[in-house]
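Enquirer: No letters, just coordinates:
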């Protein structure tokens, strides 16, 4: 377990990274241990956060110079261009900043997220209803190279079911917040699919609140873009809430793909499974995965496990993998974490080559088998086929 720098008390206007001595005082004089993930400073106002320098705990593994305009500059908060098809049971609309449905799932913990929150004009509301299976694909495209801000709220009604894909294509310099609210007894899958152009930069903060006996499958797929940083934060707020957080990424030469995952067990008998898998090839390919799980005193009977696996395909790559687990109650069903980064399994390659398969084809089969575990859990045959084709293109360097 890795200790993290703590924050100032909620409501303070100071940065979460000013303290340098392991403990930071609350306004009432008490202290918060450095590992308490839930105590990070939060605000929807960008001015409440200090400028980003890259030394802060939330930014120290990120190439901050590549997106200084998104963390501190002015952002265009107008509506994004969307491509989507009508789906029965899925309603899309634009709502004003003042709408009471905004801010229910969570609020920013860092400056880029707060800058996007301070800048958007209207939020895209995606409302899912009905207990039949349905798939809605929403593609953001044509964003251009100017810095943009966006806000999306995905809300699923109690006892409803659905799958929502938020996809990104083409040029972009985007900082966005995505709120996900899962009603009682509902089952929702959200796929965040990054297939941006080669020079695109995308910073995304996802906040999810899961209700009583509800289930969320949250999947982050990052393939395209120069710098992609998607950080999902899930609050298991009511009894029986369940999250399966999955991630798939393929970093090529000079590409930075990052995910910082937080799961907060805050109610009895909640469950979480976190599995992120990635591959890296080419000089300067970089991936970052940070996984924080907090099991609060209010969450007896918790069942939690998180893991990250990285497959290194060439020299000159770097994979950072940091699992953190904090447990505040002894009354749990189970909790654990794992992390591994390695090269090809020579025995697997030998087995395949001994059966007449070329080395290049054997390597492709091994990588595909390693990554398709995540693809096969999406639950949409069309999307799974699309992603398998994209992975083949990555392996062939297309």
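Expert: All right, it came through fine. Just so you know, these numbers come straight off a predicted model, no measurement behind them.
Enquirer: use CA for all of it now, contacts and neighbours both
Expert: Noted.
Enquirer: Who are the contact partners of the residue lying closest to residue 26 once chain neighbours are set aside?
Expert: With sequence-adjacent residues excluded and distances taken as Cα to Cα, 6 or more residues apart in numbering, residue 26 is closest to residue 9, at 5.0 Å. Residues near residue 9 by Cα atoms under 8 Å, 6 or more residues apart in numbering: 25, 26, 27, 39, 40, 41.
Enquirer: Check it against this one:
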């Protein structure tokens, strides 16, 4: 296992703890997201206990099957791809470019997914191509454990959208490697509408090159435990990263995202906004946002925010924004977090104008979440998610 800045630390069991590093023989907790060690070898990671910095908010007891380094049956996840004719598709063995150009596993589940995926599917938008329709990758779980590594590449000056749709039942550890070449503009939308018993651990890692842009959207509604962690490096001068998220957590659901945005090149722009609603006993959401503005990222403009709306007693939202700046020559940088209950004043305002209470509640919640829905830019998806949010609200009212 290695890290860009320091030697890794061995735990008492002899494995490397991604929450710590060695300094003069003493174990010192890692203080910055950029120092987290990585390895392609699952043996370098100990099984998480829930005390590690990157696992302490996750229900480890519900994830055990994804920490076992064993081959899974090939038919656990059914995959169908709908793509315009210009899109190139291939299968990549470990070490076959561009697989591994960007991605570095940072935890056990991710390293296992890397190892177990013998041939990673590649979806490539060729240079200069502008897609009129999105690429849709539909993954349907049939029960059981599954591992995946997917590579998405937008070559120079291309334009396109890739949608990952997750449905059915499975326990899946998934890696998504995203490469946005010079001048390209790529949108990646990952939709989690799993059945209630599904478990989904997904690590998305992206690099955005010179004058390129990536819009990355996480939309999580279904599943027992859903953890989607996007990590985006704005490597090239003038690159842009827009990271958005939407979640609606019901009773017993755990929906989580740990976001990392690294401004590495000069004159880069970042916008991070995640919104979530929660209702029902033990409904849980976790959002951790890390933004690093590196020493060479002069002229950076970056902002991250997370906002949560708690609709019922017994629900809990954890929100932890972090901002690290290593240069004083920036345009601006900031972060914000807010978690609150339903606004009774808004409800009173609407009811005073003759709107029934149930309809008023629906309007307030929809107004809160539609800011993210409208960023999808795909009318069919926007309609689908508006209807899904309304269905969630109706189910909560009937409970």
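Expert: Now that the structure is in, tell me what you want to look at. Just so you know, these numbers come straight off a predicted model, no measurement behind them.
Enquirer: Superpose the two chains and report the TM-score.
Expert: Superposed pair, TM-score by TM-score structural alignment, normalised by the length of structure 1: 0.92. Supporting alignment: 387 aligned residues with a Cα RMSD of 2.2 Å.
Enquirer: picking that back up, ranking by neighbours, what's the top pick from the contacts of residue 9 of structure 1?
Expert: Neighbours here are counted as other Cα atoms under 10 Å. On that basis the top member of these is residue 41, with 24 neighbours.
Enquirer: Make sure I have this right: that residue is in a helix.
Expert: No. Going by DSSP: H, G, I helix; E, B strand; the rest coil, the assignment for residue 41 of structure 1 is coil, not a helix.
Enquirer: Residue in structure 2 paired with it?
Expert: With TM-score structural alignment as the criterion, residue 41 of structure 1 lines up with residue 37 in structure 2.
Enquirer: Looking at structure 1, which helix is longest?
Expert: Once structure 1 is assigned using DSSP state H, the helix that runs over the most residues is helix 359-375.
Enquirer: Can you give me the buried ones in the helix or strand following it?
Expert: Sequence-wise, the next helix or strand downstream of helix 359-375 of structure 1 (DSSP states H and E) is helix 381-395. Within helix 381-395 of structure 1, the residues that qualify as buried are 383, 384, 387, 388, 390, 391, 394, 395, counting by 16 or more other Cα atoms under 10 Å.
Enquirer: what's the answer for stretch 160-180 of structure 1, then?
Expert: Across stretch 160-180 of structure 1, burial judged by 16+ other Cα under 10 Å covers 160-180.
Enquirer: Columns distance to residue 185 of structure 1 on top of the buried residues of helix 381-395 of structure 1, output as TSV?
Expert: Below are the buried residues of helix 381-395 of structure 1 laid out as TSV (distance: Cα to Cα, whole Å):
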residue	distance to residue 185 of structure 1
383	25
384	26
387	29
388	31
390	34
391	34
394	38
395	40
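Enquirer: Now for the aligned residue in structure 1 for residue 52 of structure 2: which residues touch it?
Expert: Correspondence of residue 52 of structure 2 to structure 1, assessed by TM-score structural alignment: residue 56. Applying Cα under 8 Å, 6+ apart to residue 56 of structure 1 gives the contacts residue 17.
Enquirer: count of residues packed around residue 268 of structure 1?
Expert: Residues near residue 268 of structure 1, counting by other Cα under 10 Å: 23.
Enquirer: do the same with residue 127 of structure 1
Expert: Neighbour count for residue 127 of structure 1, taken as other Cα under 10 Å: 17.
Enquirer: Give me the distance between the counterpart of it in structure 2 and residue 139 of structure 2.
Expert: The alignment partner of residue 127 of structure 1 in structure 2, by TM-score structural alignment, is residue 124. To residue 139 of structure 2, residue 124 of structure 2 is 18 Å away according to Cα to Cα, to the nearest Å.
Enquirer: Surely residue 160 of structure 2 is in contact with residue 180?
Expert: No. If you go by Cα atoms under 8 Å, residue 160 of structure 2 and residue 180 don't touch, sitting 10.7 Å apart.
Enquirer: between these two, what contacts are shared?
Expert: Residues touching both residue 160 of structure 2 and residue 180 (Cα under 8 Å, 6+ apart) are 154, 186.
Enquirer: Closest one of the buried residues of helix 381-395 of structure 1 to residue 302 of structure 1?
Expert: For these, the closest approach to residue 302 of structure 1 (Cα to Cα) belongs to residue 384, at 31.0 Å.
Enquirer: what residue of structure 2 matches up with the closest one?
Expert: Residue pairing (TM-score structural alignment): residue 384 of structure 1 is matched to residue 382 of structure 2.
Enquirer: Does that match touch residue 374 like I think?
Expert: Yes. Shown here, residue 382 of structure 2 and residue 374 form a contact pair, counting by Cα under 8 Å, at 6.4 Å.
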